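Show me how the following folds:
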Amino acid sequence: MTSAKVIRALAQTVLAPLIAVVVSMIVTSVVVSISGSSVTEFWDVMLSWPSNRNWVNITNQTSMLFLAALAAAIAFRMNLFNIGVEGQYTLAAFVASAVAGAAWLPGKANVLLALVVAMVVGALWAGIAGVLKVTRGVSEVISTIMLNAIAGTMIGYLLNNHGDQYGQGRRTTPIPESSMMPGWAPWGAINGQIWTLCILAVIAGVTMSVVINRTRFGFDLRATGANEDAAIASGVKVKKMVVIAMLISGAIAGLVWMPALFGAAGYYGPPFQHMLGFTGIAVALLGRNRPLGIFFGAVLFAWLSERANAVSLETGVSPSVVQVTQGVVVLAVVIAYEVVRRWVAAHEQRQLTSAIGEEARA
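Take a look at the predicted model:
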């Protein structure tokens, strides 16, 4: 490996994230100070070691954020902006919950059926945007945003007219106990359980890494995202790739809430966690659309989310300050990578100019 490649690799893996972390900490400290709270107390609580229960929650949250980010990253690698992960996983969670609640199959077969249904629903909902793009030239950003709204409206209508009454709200029929998959309690049942279906995040991450980096499809996807004209010249069917990429993105999005559904919730209703799709997009950007980077980004966001309650209770700082931190982290990472990229490019240009000058003098 040449010195230029070493510098580029170190800058991208170490320097850019370090700059982003420092900038986000400075900005957050300023926000906390303006709010009239103690910056020292804020960071003492935020950086303190979580309890066992907190670690369980962080692990579970990481798995869902990882799946959401992975769904967005597949499209991003194709230079597609799938802003509809939110609607895709929400609709998929609702339909899968209804299917699992109907219990057409016994025991764990019911779980498998629901997972397949969730992936199919998510894929089809994302596929609409892909088809509109290649047949009518509709921007996937606009279509996926609109599909998010349509999904929410559909779910509201179906719950109100066909859901079970639950307190002041509505829910799908609860999943039979035989189909629930609670998981593993490493620190005892009192501290909660790490959901069994968190393993879906591991499987999806490994599969994506292999497909993107070791297959012809992955090469075509990366090539199309890097330079569409060059991909067409090399024989890649770009329109087909667009639809396939959106289908895969939606299928992964369909799995986002499955760990929580079968691990704890048992039905679609008040326990459903919104905004995972939008947060996943931020995590994908933070992780540079690579599975390993996405993993660290998901852990960071899950950590910040879990520590928000502790910060509010112990320091009086509003949990919204943590949301500011999350936004600043993403913005800082994007800016830091661009700054580092330009610095590396300028460094390589100086090296090239120096080499050409030495060769001319020789």
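
C-alpha from now on. contacts and neighbour counts both.
OK.

which one is the residue nearest the centre of the chain nearest to, not counting chain neighbours?
Closest to where the C-alpha atoms of the chain average out (Cα atoms, centre = their mean) is Ala69, at 1.7 Å. Leaving aside its sequence neighbours, Ala69 sits nearest to Gly280 (Cα to Cα, 6 or more residues apart in numbering; 4.0 Å).

tally of neighbours for the one you found?
The tally of other residues near Gly280 (other Cα atoms under 10 Å) stands at 30.

Which helix or strand contains it?
Per DSSP states H and E: Gly280 is located in helix 276-286.

Against which helices or strands is that helix packed?
Applying 3 or more Cα pairs under 8 Å, 6 or more residues apart in numbering; DSSP states H and E, we find helix 276-286 packed against helix 52-77, helix 85-102, helix 291-315, helix 320-361.

Which of the ones you listed sits closest to Met241?
The closest of the helices and strands packed on helix 276-286 to Met241 is helix 52-77. By Cα to Cα, the value is 10.4 Å.

Buried residues in the closest one, which are they?
53-77 (16 or more other Cα atoms under 10 Å).

repeat for stretch 209-228
Buried residues in stretch 209-228, defined by neighbour count with 16+ other Cα under 10 Å: Ile212, Phe217, Gly218, Phe219, Asp220, Leu221, Arg222, Ala223, Thr224, Gly225, Glu228.

Looking at the residues you listed, which is nearest Val330?
The closest of the buried residues of stretch 209-228, once distances to Val330 are taken by Cα to Cα, is Gly225, at 21.4 Å.

mind checking how far the nearest residue to that closest one once chain neighbours are set aside is from Val134?
Computed as Cα to Cα, 6+ apart, the closest residue to Gly225 that is not its neighbour in sequence is Met78, at 4.1 Å. Distance of Met78 to Val134, given as Cα to Cα, to the nearest Å: 14 Å.

And these two? Which one has more around it.
A side-by-side neighbour count of Met78 and Val134, using other Cα under 10 Å, places Met78 first with 23 against 17.

residues touching the more buried one, list them.
Leu221, Arg222, Thr224, Gly225, Ala226, Val242, Ala245 (Cα atoms under 8 Å, 6 or more residues apart in numbering).

same thing with Pro17?
Counting by Cα under 8 Å, 6+ apart, Pro17 makes contact with Val333, Ala336, Tyr337.

Can you give me the neighbour number for the first one?
Around Val333 sit 23 other residues, with neighbours defined as other Cα under 10 Å.

go on, the last one?
Taking other Cα under 10 Å as the neighbour definition, Tyr337 ends up with a count of 20.

And this one, please, so the two structures can be compared:
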Amino acid sequence: MTALVRRLLPPALALAFSVLLCGLAVLISHGNPITAVTAMVGQAADGATLVNIVNTAGVYYLAGLAVAIGFQMRLFNIGVEGQYRVGAVAGAIVGGTVALPPVLHAVAILVVAALAGALYAAIPAVLKVTRGVNEVISTIMLNAVAGGILAYLIRPDTFGVLRGNNIGTAMIPPSGWVPGIPFGSAGTVFGLVFLAAALGAGYWVMMNRTRFGFELKASGESPTAAAAGGVNAKRMVLTAMVLSGAVAGLVAMPELLGRDHTYTVISPSGYGFTGIAVALLGRNHPGGIAFGALLWSFLDKSALALDNVGVPREIVTIMQGAIVLSVVVAYEVVRRIELTSAQRRVGREVGTAAEPAVATAGGES
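Down below sits the predicted model:
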């Protein structure tokens, strides 16, 4: 199998699987797949919907990057959900209570959010390296704890401010806002979408052009071999989790500093779990994660159009799951094909090398 085929076959198979599964899902719901796709594309072409897709994709991209950093170390950081919410409320509290000049104010909020996310991610990291606690268990539990922390901090007797029937942190003044790119009546693209893109570029450089990135991937592939090469496995676990948590702490920042300017008890949630799907879809590559974030956001925002063609919008959730499943299955199929091919090739080479040896032994006898 040539290098080009190895690169193109998995995404081609994934595309075929996902189209088949999504088409079947629409047919089972008594809809027409072509009509459904046409309606969704038409909805996405609307200016306001397109801006929403880009903005939401920026949020999903940050969540996907946070998960991917852990995946590179073979760490399943399910705690991005709790880490980003802790980072969001910490940044919102500081932003609403501290008076600073423009730019510096926004930078301070971002730094606080990243530090809060990193510190919260350090808890399961320390538990793993000191007590061997599986990060899946500890991060799931800490997600629930994060909800309690938010409920405590966003109260009238702590840092909460009641506005009508809703309660949230104090409003961040304009000096802490991050301006975006206005598109008239269509809306405004968040300025921090470009921060997400910059972090994606930094992630690529870190993983492909630095010694730390090499050690991170080596530790994930084979901790024993990495340790033999002088890599401290425990230090890599701590570093990877803290970096993942720092990026997770920034997940809510595009919306907080670009639109809402306060964090409430009903602020959007679930971004951390979406980040897991986006990272899997993008195979931990920054470009793939960007594609996955845009695709996921497109499906989310264009789902409303399905109601107009007689297809329940909930079918989009099935589509999203089918797409992720298709990617995972396709890459696993190709991996097994390559493994079988390599085993056969080695077997042929061993057999070919053994024939002269047998012939020589027969001649000597």
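
one step back: find residues that contact each of Met78 and Val134 of the first structure.
Val242.

distance of Ala233 of the first structure from Asn227 of the first structure?
10 Å.

Name the nearest residue to the residue mapped onto Ile74 of the first structure from the second structure, sequence neighbours excluded.
Using TM-score structural alignment, the equivalent of Ile74 of the first structure in the second structure is Ile69. Among residues not flanking Ile69 of the second structure along the chain, Ser244 sits closest, at 5.6 Å (Cα to Cα, 6+ apart).

What distance do you get for that neighbour to Ala99 of the second structure?
Ser244 of the second structure is 29 Å from Ala99 of the second structure, by Cα to Cα.

so where is the helix or strand containing Val111 of the first structure in the second structure?
Per DSSP H and E, Val111 of the first structure falls inside helix 107-136. Using TM-score structural alignment, helix 107-136 of the first structure corresponds to residues 102-131 of the second structure.

Would you indicate which residues of the matching stretch are buried?
Of all the residues in stretch 102-131 of the second structure, those buried under the rule 16+ other Cα under 10 Å are 105-126, 128-129.

Kindly report the same for stretch 19-38 of the first structure.
By neighbour count on 16+ other Cα under 10 Å, the buried set for stretch 19-38 of the first structure is Ile19, Ala20, Val21, Val23, Ser24, Val27, Thr28, Ser29, Val31, Val32, Ser37, Ser38.

just checking, the fourth one is part of a helix?
In this case it means Val23 of the first structure. Yes - counting by DSSP: H, G, I helix; E, B strand; the rest coil, Val23 of the first structure is part of a helix.

That one touches Val333, doesn't it?
No - the criterion here is Cα atoms under 8 Å, and Val23 of the first structure misses it with Val333 at 9.1 Å.

wait, what's in contact with the equivalent of Gly184 of the second structure over in the first structure?
Using TM-score structural alignment, the partner of Gly184 of the second structure in the first structure is Ala189. Contacts for Ala189 of the first structure were tallied using Cα under 8 Å, 6+ apart; there are none.

picking that back up, show me which pair in the contacts of Met78 of the first structure is furthest apart.
Spatial extent of those (Cα to Cα) is set by the pair Ala226 and Ala245 at 14.5 Å.

so what's the aligned residue in the second structure for Gly205 of the first structure up against?
Residue correspondence to the second structure (TM-score structural alignment): Gly205 of the first structure is matched to Gly200. Residues near Gly200 of the second structure by Cα under 8 Å, 6+ apart: Leu65, Pro286.

separation between Gly200 of the second structure and Gly288 of the second structure?
Taking Cα to Cα as the measure, Gly200 of the second structure and Gly288 of the second structure are separated by 11 Å.

same check, this time on Leu24 of the second structure
For Leu24 of the second structure, the distance to Gly288 of the second structure - Cα to Cα - is 25 Å.

again with Gly91 of the second structure
According to Cα to Cα, Gly91 of the second structure stands 29 Å off from Gly288 of the second structure.

Looking at the two, which one has more neighbours?
Counted by other Cα under 10 Å, Gly91 of the second structure and Gly288 do not tie: Gly91 has more neighbours, with 31 against 17.

Contact partners for that one?
Residues in contact with Gly91 of the second structure (Cα under 8 Å, 6+ apart) are Ile109, Leu110, Val111, Val112, Ala113.

how about 6 Å then?
Residues counted as contacts of Gly91 of the second structure (Cα atoms under 6 Å, 6 or more residues apart in numbering) are Ile109, Val112, Ala113.

how close does the residue nearest to the first one when sequence neighbours are not counted get to Val251 of the second structure?
The spatial neighbour of Ile109 of the second structure that comes closest, neighbours along the chain excluded (Cα to Cα, 6+ apart), is Gly91 at 4.8 Å. Gly91 of the second structure is 11 Å from Val251 of the second structure, where distance means Cα to Cα.

do the same with Pro312 of the second structure
Distance, Pro312 of the second structure to Val251 of the second structure, by Cα to Cα: 29 Å.

go on, Ala90 of the second structure?
13 Å.

The two: which is more packed in?
Neighbour totals were compared for Ala90 of the second structure and Val251, and Val251 leads with 34 against 24 (other Cα under 10 Å).

and Leu162 of the second structure, that one's in a strand?
Yes - according to three-state DSSP, Leu162 of the second structure belongs to a strand.

So what's the residue count around the equivalent of it over in the first structure?
Superposed on the first structure with TM-score structural alignment, Leu162 of the second structure falls opposite Gln165. Counted by other Cα under 10 Å, the residues lying close to Gln165 of the first structure total 13.

Quick one: residues contacting the nearest residue to Gln165 of the first structure once chain neighbours are set aside.
Nearest residue to Gln165 of the first structure, sequence neighbours excluded (Cα to Cα, 6+ apart): Arg171, at 6.5 Å. Taking Cα under 6 Å, 6+ apart, we find Arg171 of the first structure in contact with Gly163, Asp164, Tyr268, Gly269.
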